[in-house]
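Visitor: Pasting the sequence and the predicted coordinates here, then a few questions.
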Amino acid sequence: MTRPVRIGVQIQPQHAEYAEIRRAVAAAEEAGVDVVFNWDHFFPLYGERDGEHFECWTMLGAWAEATSRVEIGALVTCNSYRNPELLADMARTVDHISGGRLILGIGAGWFERDYDEYGYDFGTAGSRLADLEQALPRIEKRWSALNPAPLRDIPVLIGGGGEKKTLRYTARHADIWHGFGDLGTVVRKSAILDEWCRTEGRDPSEVERSVGVEGDPGTKGQPLLDAGVTLFTIGLGGPSYDLARLTDWLAWRDEVNAARG
């Protein structure tokens, strides 16, 4: 399967007023990005510890109304923060509001401050992964029971690189895998994901490969593309959200896709 190259942007919901975030989303859509992500945390991940920050899913509902073309989603939702059936219904609702443009990005969770201050049990990495394993089929089951149903088979993006569990859950449930690390790490873990896909009875090409990127696409993009990555996401932080960083990546995407026919 030859997939088109896509460019995403993560508008990090920290250190900015919501009006600035909304303007950045509108500008990203106008610039031609394919996907606009936020993230699912309750406090900034860097910069001023108690700086401005906004919640993920209420924001996605607003983005669904404020945009018309781009896909939207979280990179990624923390599974621990919401009951799986509730999350499935929230995703279905945002899917309808957006006209079928939601991606459900999800992961096991890791930011301990979120858990401590909002009253969730942090547990262990193993217990959080076990909860994610349990949640994914429950989400799928709830989607099949909702009335009205989602407008499309909502794409599931799983973020993480755990080789024994996360990548197996990805092979079993996901449409997109978002990996982390340098080129060598992405190549190695992508190969492990291929093996898990075969174990789970899936064609590895059914799972799109996604990474976060920065720098020059002329040097950073092609090696990742050769490794099978087709979704490249640039992270932008507030308050300025420098969208000039997208320009070269969007031009590179267009060149690659044109060359591929």
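Guide: Done, it's in. Numbers count the residues shown, from 1 in each chain.

Visitor: drop to CA atoms for contacts and neighbour counts, all remaining ones
Guide: Will do.

Visitor: Spatially central residue for the chain, please.
Guide: The residue lying closest to the centre of the chain (CA atoms, centre = their mean) is Leu75, at 3.2 Å.

Visitor: another structure for you, compare them:
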Amino acid sequence: MPLLDAPVRLGVQLTPQHVTYPELRDAVLRLEDLGVDILFNWDHFFPLSGDPDGLHYESWTMLAAWAEQTERVEFGALVNCNSYRNPDLQADMARTIDHISAKGGQTGRFIFGTGSGWFERDYDEYGYDFGTAGSRLDDLADGLARVEARWARLNPAPTRRIPVLIGGKGEQKTLRLVARHADIWHSFVGADEVAHKLAVIERWAEKEERDTSSLVVSNELVRRTVETADALYDAGTRLFTLSFGGPDYDYDLVRTWLAWRDAKNA
């Protein structure tokens, strides 16, 4: 079972496309001031919608800037692509960003969201082997083991046990990785699918001999109604993410979902 007594949290994914960096920087400040819980970007090299050659920024360097810029919010990529960087390097970058974000005697705020990758143009233009969906998932399995092993050896160590977020719904490989490694499971599945997917995760957890009772279920709000969000909440979802594009940022939409969050937590 997921962590049902966890508070509802709202994550906002700032899409790093078709905006200038000053516009992104301002959006980060405004969203933290509004009270969102988590800020995400994504890990791609080109826009995913609109002009395919439009403005776009790289994920990890941006996250390091957010670590310094922000004071309260957690943050990370939704999600990092395991294929683009050596896993031991990913672990070291995550540890460093974790330390950058630790302020005032508090622990760091970085969330290690990761996945196997899918956007073929990134691979082709940056010289990575695209492989197959299966081979990329196998690489992710190997990469996650290396990331966790490297965290245990780094000096200094991370300031906290860095939470791992894994996205996807595939039952044979992805959900087994969720059972083995994840603190947060993110997907786009409907409320009627959540129970089945959680049962699959629990079966894999038994094989992996891992306790998943603290697993946080995460899902997406974009183009979804309050009724849909209520159903996802009833199914066990406690982290809700909202894709948020500029330059004409709709902060009233964020305020609406923050009010919904606060009502659930009242």
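Guide: Nice, I can see it. Here the structure is a predicted model, which means the values were calculated and not measured.

Visitor: Quantify their similarity with the TM-score.
Guide: Aligned and superposed, the two chains score 0.95 in TM-score terms (TM-score structural alignment, normalised by the length of the first structure); 258 aligned residues with a CA RMSD of 1.3 Å.

Visitor: which stretches of the stretch 1-150 of the second structure form strands?
Guide: Along the stretch 1-150 of the second structure, counting by DSSP state E, counting those that start in this stretch, strands occupy 9-14, 38-41, 74-77, 80-81, 110-115.

Visitor: Likewise for the stretch 151-261 of the first structure?
Guide: Assigned strands in the stretch 151-261 of the first structure, in chain order: 156-159, 176-179, 208-213, 229-236 (criterion: DSSP E, counting those that start in this stretch).

Visitor: could those strands go into TSV alongside mean neighbour count and distance to Ala145 of the first structure?
Guide: Putting the strands of the stretch 151-261 of the first structure into TSV (neighbours: other CA atoms under 10 Å; distance: least, CA to CA, whole Å) gives the following:
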stretch	mean neighbour count	distance to Ala145 of the first structure
strand 156-159	25	17
strand 176-179	24	23
strand 208-213	21	27
strand 229-236	22	31
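
Visitor: Compare these and give me the one nearest Trp110 of the first structure.
Guide: Proximity to Trp110 of the first structure (CA to CA) singles out strand 156-159 among those, at 11.6 Å.

Visitor: how about that closest one, aligned to which bit of the second structure?
Guide: Across the second structure, the stretch matching strand 156-159 of the first structure (TM-score structural alignment) is residues 164-167.

Visitor: Give me the aligned partner of the residue nearest to the centre of the first structure over in the second structure.
Guide: By TM-score structural alignment, Leu75 of the first structure lines up with Leu78.

Visitor: From Ser187 of the second structure, how far out is its match?
Guide: 11 Å (CA to CA, to the nearest Å).

Visitor: List the residues that are in contact with both of these two.
Guide: By CA atoms under 8 Å, 6 or more residues apart in numbering, Leu78 of the second structure and Ser187 have these common neighbours: Gly167.

Visitor: and the counterpart of Val254 of the second structure in the first structure, how many neighbours?
Guide: Val254 of the second structure maps onto Leu246 in the first structure, with residues paired by TM-score structural alignment. Residues near Leu246 of the first structure, counting by other CA atoms under 10 Å, number 22.

Visitor: Repeat that for Glu48 of the first structure.
Guide: Per other CA under 10 Å, the neighbour tally for Glu48 of the first structure reads 11.

Visitor: counterpart of it in the second structure?
Guide: Match for Glu48 of the first structure (TM-score structural alignment): Asp51.

Visitor: Give the aligned equivalent of Met90 of the first structure in the second structure.
Guide: Structural correspondence for Met90 of the first structure with respect to the second structure (TM-score structural alignment): Met93.

Visitor: do the same with Arg138 of the first structure
Guide: Using TM-score structural alignment, Arg138 of the first structure pairs with Arg146 in the second structure.

Visitor: any idea how far that match is from Ala266 of the second structure?
Guide: Separation of Arg146 of the second structure from Ala266 of the second structure (CA to CA): 41 Å.

Visitor: who's more crowded, the two?
Guide: Arg146 (18 against 7).

Visitor: mind listing what that one touches?
Guide: The contact partners of Arg146 of the second structure, taken as CA under 8 Å, 6+ apart, are 87-88.

Visitor: Run through the helices of the stretch 101-250 of the second structure in chain order.
Guide: Under the criterion DSSP state H, counting those that start in this stretch, the stretch 101-250 of the second structure contains helices at 120-126, 133-153, 174-181, 191-208, 226-234.

Visitor: Put together TSV for those, with distance to Val73 of the second structure on each row.
Guide: Converted to TSV, the helices of the stretch 101-250 of the second structure look like this (distance: least, CA to CA, whole Å):
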stretch	distance to Val73 of the second structure
helix 120-126	29
helix 133-153	22
helix 174-181	23
helix 191-208	27
helix 226-234	22
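
Visitor: Which of those helices sits closest to Asp5 of the second structure?
Guide: Nearest to Asp5 of the second structure, of the helices of the stretch 101-250 of the second structure and by CA to CA, is helix 226-234 at 11.4 Å.

Visitor: Ends of stretch 90-105 of the first structure, what's the gap?
Guide: The straight-line separation of the ends of stretch 90-105 of the first structure (CA to CA) is 13 Å.

Visitor: again, but for stretch 211-219 of the second structure
Guide: Start and end residues of stretch 211-219 of the second structure are separated by 21 Å (CA to CA).

Visitor: Quick one: neighbours of the nearest residue to Phe54 of the first structure once chain neighbours are set aside, just the number.
Guide: Leaving aside its sequence neighbours, Phe54 of the first structure sits nearest to Pro13 (CA to CA, 6 or more residues apart in numbering; 5.7 Å). Neighbour count of Pro13 of the first structure, defined by other CA under 10 Å: 29.

Visitor: What does Pro13 of the first structure correspond to in the second structure?
Guide: Under the alignment by TM-score structural alignment, Pro13 of the first structure pairs with Pro16 in the second structure.
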